[in-house]
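*Asks:* whatever this is, show me its structure:
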Amino acid sequence: MMQNWMDALLSGLATFNRFLVVAEVISAASLLMYSLTFNLRDRVARSWNVLLAAVAIVSLCDVASGLAQSDAAAEVWVRLQWLGIALIPGATLHLSDALLATTGQPSRGRRRWAVRGTYAAGVLAAALAWTSDFLVGRVVRNTAIVRMTAGPLFAWFTAAFAVLAVWSLVNAGRAYLRCLTPTTRRRMGYLLLALPVILLGVFPYLLLTSGDELRVNPLFFWLVATASNLLLTAALVLGAYCVGFFGAPQPDRVVKSRLLQWILRGPVVAWAVVAAYVFVNWLERRFGIDGMLWLPVAMVGVLLLAQFTITVVRLPLERWLFYGGSADRYDVQRVQHLSERLLTAADLRQFLESVLAASCDTLRIASGFVMQVGERGAELQVQVGPQQPPAAAAAAEARAALDNGTAAGYQPANAHGIFHWGEYWLLPLRELNMEEDAADAPPELLGMLGLHVGLAPQAPEDAVLATLLVLASRAAEALQDRRRQQQLFQSLDVLVPQVENIQRLRAAAAYDGAAALASGRLIDNPDVFQWVKDALVHYWGGPKLTSNPLLALRVVKQAIQGDENPAEALRGVLRDAIEYVRPAGQRKYTGDWLLYNILDLRFLQRRKSSEVARQLSVSEADLFRKQRVAVEQVARKIAEMEAHVPDQPVAAVEH
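*Replies:* Below is the predicted model:
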């Protein structure tokens, strides 16, 4: 009886261990995709990506070798696994070097060359493992594990692995000591805990043993293997959490929320589905259930249940974990509610269509329209019925009549402010809830509701008129809310670039505060080239121009004249910088004019790259290389212009 329980326990541990190895593959691959998606530019993140890729290779080959049907196939996967194992020391040293550089102690050349040499040695070790038996020997396979015997050079590899691991951890420890703020020190400490777990978790320690551990003490073997895989998966998630903040211009809460959603929607759901698959297979082997029947049921059920659970708990979990203070929660909730209740142009048209249809139904008519009055005049929003709305000139006259309250051809239909104009009744849509200081001024005209009633309409009943006035007030309220929302967005267009600049400074100053905050040179910012390129791509309009961080520059603010849009001022600064690249004299299509011609044709004239390449007699590949040089010239000129603008302009004083 006791033996049966032990066999069941060992079988369960072996099954759970296989699940954990698959979970490692899922975690490493998913976190690698996350880092490649959101944090590719930072040096720490790039070195972390190499480490994640190496761990993913090790875990994937471990799974594949266990599923191989023959010893030859298993040997292929086990030897391929050494590509990941051999690259891990170099990736770890690379990561530690990036951490030191980020905290203000860049390499003077020795660490950089050591990283390159370690990568080269890793590639050589992987080649030896693949092509010969010098590093690893023959494959030993039993029912549960696949392992290899150690080759004559494995002891040297182990020594080098240990030395590089210690060196990497020492560098990471030095970076930890250089962190000054509690937050950065805590995160660096988490990373310092994760690195040794990753190094120990991927090292092929079975090659150091006789290989009889599974037979002599199987319970101890599976407990150690399970604990190792659990810790490795946790270390990958912990390391990804810490690295996610490096170079991220977004606030910490955004990074945390984004990573949490990624982990919940990706690895956690995948873990649950794989767990269901492994569990059903285990039940089939142990108790003989029908796996073909229960496997799809279990996997689909777990998938749906996981998605439902994540949808229910995600937002409360984020508020509890990431928004500590009540004031922070309130601010974030207001922004979330704004995005959820945003009145878009399509929403406005849909609502006005409903109001117009209800108005026509009230009067038992078929046609009508709603126009919005703005800076560009009266613009048609919605219409119903066969009758065409008035032309632009007639709409302008109608607007003037409604503004003045009376005009030739416009007669009040009744005492409620409804005007009779030709075959239409016009209901002015005016501003509601005016401020007290503007109570004496007439309400601003927001739009007009036109109803086609014919040349001789019958006088409507009081109840019908009351309904029309209520519907008109609803339409006016929607137009007013839309206008206020647009005013809010205009304020945000100015505020967002400034906030983004502060967030970038905050992110840069987290680990190297003095250098990041004291540096006032725009050209030192690694993102300035991308900002300039984005602004040039959307030179004639677009979100990359209207939301560009360059809008926060002093030179752009100085260029704003009167009521000019900040985006227009940035466009002028870009134009001045492009003119700086222009050589003296009459325009030509020669080599010295190449950079200017590229900027003019590609961005100002918005010509296609293939067309520009033909006109300038260069290949497209050469065009893109020269285009990068041209954009860099523009960025340098803008940085120079920014440096010459005083921080606080002094007003002129008359004497």
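
*Asks:* CA only for contacts and neighbour counts going forward, please
*Replies:* Noted.

*Asks:* so where do the helices sit in the stretch 401-550 of the chain?
*Replies:* Secondary structure of the stretch 401-550 of the chain (DSSP state H, counting those that start in this stretch): helices located at 462-518, 528-537, 543-546.

*Asks:* what residues of stretch 298-307 count as buried?
*Replies:* The neighbour-count check on stretch 298-307 (16 or more other CA atoms under 10 Å) flags 298, 299, 302, 303, 306 as buried.

*Asks:* does the third one touch residue 276 like I think?
*Replies:* In other words, residue 302. Yes. The pair residue 302 / residue 276 is scored as a contact, 7.1 Å apart, by CA atoms under 8 Å.

*Asks:* if we can go back for a sec, any chance of the helices of the stretch 401-550 of the chain in CSV, plus distance to residue 77?
*Replies:* Shown next, in CSV, are those (distance: least, CA to CA, whole Å):
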stretch, distance to residue 77
helix 462-518, 41
helix 528-537, 42
helix 543-546, 46
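
*Asks:* for residue 414, which of those helices is the nearest?
*Replies:* Closest approach to residue 414 among these is made by helix 462-518 (9.5 Å; CA to CA).

*Asks:* who are the packing partners of the closest one?
*Replies:* If you count contacts as 3 or more CA pairs under 8 Å, 6 or more residues apart in numbering; DSSP states H and E, helix 462-518 packs onto helix 345-363, strand 424-430, strand 445-452.

*Asks:* helix, strand or coil for residue 372?
*Replies:* strand (DSSP: H, G, I helix; E, B strand; the rest coil).

*Asks:* and it, how close does it get to residue 330?
*Replies:* From residue 372 across to residue 330, the span is 34 Å (CA to CA, to the nearest Å).

*Asks:* and for comparison, fold this next one:
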Amino acid sequence: MIFGISWTSIFQTISQITAAGAAITALSLLLFALIYNLREQVVRAFILILLCVVVFYTAETIASVSTQAVIIEISLKIKWVGIVFLPASYLYFSNALLTLTGRPSRGRRLWLVRAVFIFSLGLCLLIPLNILVGPLDITGQPTPHLERTLYTGFFALYYVGVMVIAGSILYRAFQRTVTKTSRRRMIYLLLGATVAAVGIFPYSLFGSGLFSQFPILFWIIVSIANLLVGGFLVIISYSVAFFGVSWPDRLVKGRLFKWFLRGPLTASIVLASTTIIRRFGMLWDDPYNPFVPIFMVGLILIMEYSITLLAPFWERLLFYGSDRREIMQIQSLEDHMLTRSDLKQFLEIVTATICDLLQVKSAFISMMDGGGLMMLTVAGDQSAFNEIESSDEVLALTLENGTETNKGFLRWSGHLLIPLVYDDQQNGKLLLGLCGFPWENDREMDAEHIQSINLLTTRISIALRDWKLQQQVIDSLESLHPQVALIQQLRAASSYNKTSVLLDEVQLPEEDFIEWVKGALTHYWGGPKLTESPLLSLQIVQSAIDDYDGSPINALRGILKTAIDNIKPEGERRFTAEWILYNILELKFLEGRKVREVANRLAMSEADLYRKQRIALEAVSKTIVSMELSEREKEQT
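*Replies:* I've put the predicted structure just below:
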């Protein structure tokens, strides 16, 4: 005995804590599985297993702590509902896994799964009738339980038989896996499924003579079983989390790892600690002493703080491997990224500083974009600078004098204009934009103010140059996205299917594909490049034919319009930098305007228009590829 508490009571408390921990773990993993990739049949089947485990352990936990016979009996009968449906769920899971590896059911396995589910539903109807299990034995040892009946033994044989069939199907799926990684994960599934299936075995031994005489042995076995079931549920979830997702392995591991730490681990530790404190409080007839809520809140905060502080180090150590350096560089880019909002905030501070320094009422900063000036930020009265943004004279003056020096001031119509120039060592001086403020022609600026203004404009130039470079990096990453996404999807699918996944023809947005998109858009309102386009063979086009009165031409036209709308920025249409790709597609192809007319409308040269048009076509092509991949995934499921 410890502090007057018997060892049997100690292990009974441990079993209650571990049962509650297993319920929390199963529920947390169930919520995690509901978030990601429900299109996969394997994931849906695993959710049923988790649901059975949640019902089983939640009901068992309620029954173990309740003192009312009615609640105990209802809870134990609900627990048996989870037991009854567990074999059917495992059989469904194993069939889905074998189908994923390239061996779909020819009908027999599918009908067997359906028959077992129907049979399980029938068994559930026998539970409240005290046929499958008997009434409650409230004084039974080692704990109150439902009495056995003749049919309880038959159910045990049925349970073992279905689990053996499911295990054999899982083994067939394991034999069909391809890579070393997928085989390792299948081993986890086999081992985890076996442990979880056997984990409820002690509960079928209620009322046996052995455990009635030695209840401490029963509680020890139950505690170990609960720990094993909870642990191997995490292992099964780890393996199932990879099915069908196109994310890299490190991302799947990281998300599951964080979820496990913040969810079941934190909740289980807090529950266990609180229960122990309450049990000690019962020695002083005060189970709900003031230390319980204080300790609970404090432990939650400590756990969350520790996870937040240490998780990045654990991720780099456990999941990144040899890719650690590259991933850290990408993460560093994200942490130090200069967004449009950051740039605007910085420029607003600069314009406000100029106004305070020179005692002027307003100031502006604009950026070169598409051969014209685009106003970025204005301090004071914006209407005073509207003429500058649209003035060809200001633009010509800036282009003519902008790159001669980065310290020269230009005067125009009562304003002082300062070209924003960055001195690049490789490309020479780059004209990035224009800064200005109202300034009387006969007013002189002292040397100290000139030095301060030159310093501010230099920093503006650095910010604009860095932001433009960053946009180029983002554009490069976007151009890689469809190819990388396709490879990740093929990698995920082909890990468990060695037949046709890698051989399926999926077009990438390469030269030919982009030319097909361009040709179809060129003849958007009619012409051979649309009516004879290879894009008509895409699965998304074939699936959309019924929505367009059976016309594949109209279906393709609709797909092209949808792809263009997907790159359309939010809000009302404007002629700014973020709208330029959409405006080119809209004006050039959907409205059919000539190149010169579009270039004049967008204030850019024809050469720049063709370059931007290429980027716009690539964006449309990437969107169509993503739509095609999504449609193919939908068809497979």
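
*Asks:* follow-up on the earlier one: show me the buried residues of stretch 298-307 of structure 1 that map onto helices.
*Replies:* 298, 299, 302, 303, 306 (DSSP state H).

*Asks:* biggest separation within these, which pair?
*Replies:* 298 and 306 (11.9 Å).

*Asks:* neighbours around the equivalent of residue 133 of structure 2 over in structure 1, how many?
*Replies:* Using TM-score structural alignment, the partner of residue 133 of structure 2 in structure 1 is residue 136. Here the number of neighbours of residue 136 of structure 1 (other CA atoms under 10 Å) works out to 23.

*Asks:* list the contacts of residue 136 of structure 1.
*Replies:* 129, 148, 149, 150, 151, 152, 153, 154 (CA atoms under 8 Å, 6 or more residues apart in numbering).

*Asks:* quick one on the thing from earlier: turn the helices and strands packed on helix 462-518 of structure 1 into TSV, including mean neighbour count and distance to residue 334 of structure 1.
*Replies:* Below are these laid out as TSV (neighbours: other CA atoms under 10 Å; distance: least, CA to CA, whole Å):
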stretch	mean neighbour count	distance to residue 334 of structure 1
helix 345-363	18	20
strand 424-430	24	28
strand 445-452	25	27
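
*Asks:* skipping adjacent residues, who's closest to residue 367 of structure 1 in space?
*Replies:* residue 385 (4.0 Å; CA to CA, 6 or more residues apart in numbering).

*Asks:* quick one: contacts for that neighbour?
*Replies:* 366, 367, 368.

*Asks:* against residue 251 of structure 1, how distant is the equivalent of residue 461 of structure 2 over in structure 1?
*Replies:* Using TM-score structural alignment, the equivalent of residue 461 of structure 2 in structure 1 is residue 476. As judged by CA to CA, residue 476 of structure 1 and residue 251 of structure 1 stand 38 Å apart.

*Asks:* okay, these two: which has more neighbours?
*Replies:* Between residue 476 of structure 1 and residue 251, counting by other CA under 10 Å, residue 476 is the more crowded of the two (24 against 14).

*Asks:* surely the more buried one meets residue 432?
*Replies:* Yes. Counting by CA under 8 Å, residue 476 of structure 1 does reach residue 432; the two are 7.4 Å apart.

*Asks:* what is in contact with these two at once?
*Replies:* With CA under 8 Å, 6+ apart, residue 476 of structure 1 and residue 432 have no common neighbours.

*Asks:* just to revisit the earlier point, more neighbours: residue 372 and residue 330 of structure 1, which one.
*Replies:* Between residue 372 of structure 1 and residue 330, residue 372 has the larger neighbour count (other CA under 10 Å), namely 20 against 13.

*Asks:* quick one: map that one onto structure 2.
*Replies:* For residue 372 of structure 1, the aligned residue in structure 2 is residue 367 (criterion: TM-score structural alignment).

*Asks:* mind putting the helices and strands packed on helix 462-518 of structure 1 in CSV, distance to residue 564 of structure 1 included?
*Replies:* CSV is the format used below for these (distance: least, CA to CA, whole Å):
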stretch, distance to residue 564 of structure 1
helix 345-363, 24
strand 424-430, 27
strand 445-452, 23
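
*Asks:* Throw the buried residues of stretch 298-307 of structure 1 into JSON lines and include distance to residue 181 of structure 1, thanks.
*Replies:* Formatted as JSON lines, the buried residues of stretch 298-307 of structure 1 follow (distance: CA to CA, whole Å):
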{"residue": "298", "distance to residue 181 of structure 1": "47"}
{"residue": "299", "distance to residue 181 of structure 1": "45"}
{"residue": "302", "distance to residue 181 of structure 1": "42"}
{"residue": "303", "distance to residue 181 of structure 1": "41"}
{"residue": "306", "distance to residue 181 of structure 1": "38"}
